[in-house]
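Visitor: What follows is a predicted protein model with its sequence.
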Amino acid sequence: MDFVLPFSRTFLYKFIRFALVGVSGIFVDFGTTWILKEKFKIHKYIANSCGFLLATITNYLLNRYWTFQSNDPKAFQQFGKFFAIALVGLIFNNIIIYILNDRLKINFYLSKAFAIAAVSIWNFFANYIYTFAT
């Protein structure tokens, strides 16, 4: 079966909503990471992972009810799909931060911002195709 993305008005609205939810997730992610890393002196990858995972939970809820307007009664299974995609994204996120921050010596938070932007593309399409497919 060939998969063709329907670049329709509905698709565009979902993408814009997903992006807005993502912006809110950036605040959750960066805020959590900063507090854990800078205030509690937790290792940067643990702080990064905690921020990423907390943002994943809030993003799931917002995307389920607002972006994709899902009424799927199997919310727990749907969250499992969303979380699995997020875990793959977290691996990409930490790899990108490692390359940019540890190897290329780019500022940690700038590296994190770039990683979030790159992983957001993965997250949208994976969730559009797999998690919230109608």
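Guide: Ah, there it is. Residues are numbered from 1 along each chain as shown.
Visitor: going forward, measure contacts between C-alpha atoms and count neighbours the same way
Guide: Noted.
Visitor: Now do the strands in this protein.
Guide: Assigned by DSSP state E, the chain shows no strands.
Visitor: and the helix ranked longest in the chain, how far out from the chain's middle?
Guide: Counting residues, the longest helix found in the chain (DSSP state H) is helix 9-34. Centre-to-centre, helix 9-34 and its host chain are 8 Å apart (C-alpha atoms, centre = their mean, to the nearest Å).
Visitor: And that helix, what does it pack against?
Guide: helix 44-62, helix 108-126 (3 or more C-alpha pairs under 8 Å, 6 or more residues apart in numbering; DSSP states H and E).
Visitor: Tell me the buried residues in the last one?
Guide: So the one you mean is helix 108-126. For helix 108-126, a neighbour-count test (16 or more other C-alpha atoms under 10 Å) marks 111, 112, 113, 114, 115, 116, 119, 120, 122, 123, 124, 126 as buried.
Visitor: Put this next to the previous one:
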Amino acid sequence: MRKWLSFIKFALVGVVNTSIDFIVYAILTWFNVNYILAQCISYSAGVLNSYIMNRKWTFEQKGKGRKREFITFIGVNLITLVMTSCLLTLFYKHLGLSLWISKLLVTAVCMGLNYIGTKKLVFTKWKERRTSL
């Protein structure tokens, strides 16, 4: 049950992050910012919120964050950003889907990857990480 609660919390934080991401993306693309640059900026805005909310609420980390934790978090999210940008280009430019449908599909696909990376690599102790991989 605890594993599911963690995923449910992650998903709820994801709704907030995605809302931030989509609002920033909409504003930027409305001003004709390139869709990949808009994706990078909007995704980064959601990531900042994600770190704070997931650290404190989802994974219930106590005390001050460690440098390793934050750097690993950024690394996981950079990998996710690269994947979202590639998939966005694939869906939008190569498959001809609308930009917003592409954005929704990309968000759905990459949420699971991000959860696994965040749970297994970021908010775990080194000893726990070695045994869970």
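Guide: That came through, no problem. Note that the structure is a prediction, hence the values are computed from the model and not measured.
Visitor: follow-up on the earlier one: between helix 44-62 and the longest helix of the first structure, find me the angle.
Guide: 140 degrees (axes from the mean of the first three to the mean of the last three C-alpha atoms, to 10 degrees).
Visitor: buried stuff in helix 9-34 of the first structure?
Guide: For helix 9-34 of the first structure, by 16+ other C-alpha under 10 Å, it's 14-15, 17-22, 25-26, 28-30, 32-34.
Visitor: Look up the counterpart of stretch 42-60 of the second structure in the first structure, residue range please.
Guide: Aligned by TM-score structural alignment, stretch 42-60 of the second structure falls on residues 51-69 of the first structure.
Visitor: quick one: residue 95 of the first structure and residue 55 of the first structure, what's the gap?
Guide: 18 Å (C-alpha to C-alpha, to the nearest Å).
Visitor: repeat for residue 63 of the first structure
Guide: 12 Å.
Visitor: ditto for residue 130 of the first structure
Guide: Residue 130 of the first structure is 20 Å from residue 55 of the first structure, where distance means C-alpha to C-alpha.
Visitor: So for those two, which sits in the more crowded spot?
Guide: Taking other C-alpha atoms under 10 Å, residue 130 of the first structure and residue 55 do not tie; residue 55 has more neighbours (23 against 14).
Visitor: Return the residues in contact with the more buried one.
Guide: Counting by C-alpha atoms under 8 Å, 6 or more residues apart in numbering, residue 55 of the first structure touches 25, 26, 28, 29.
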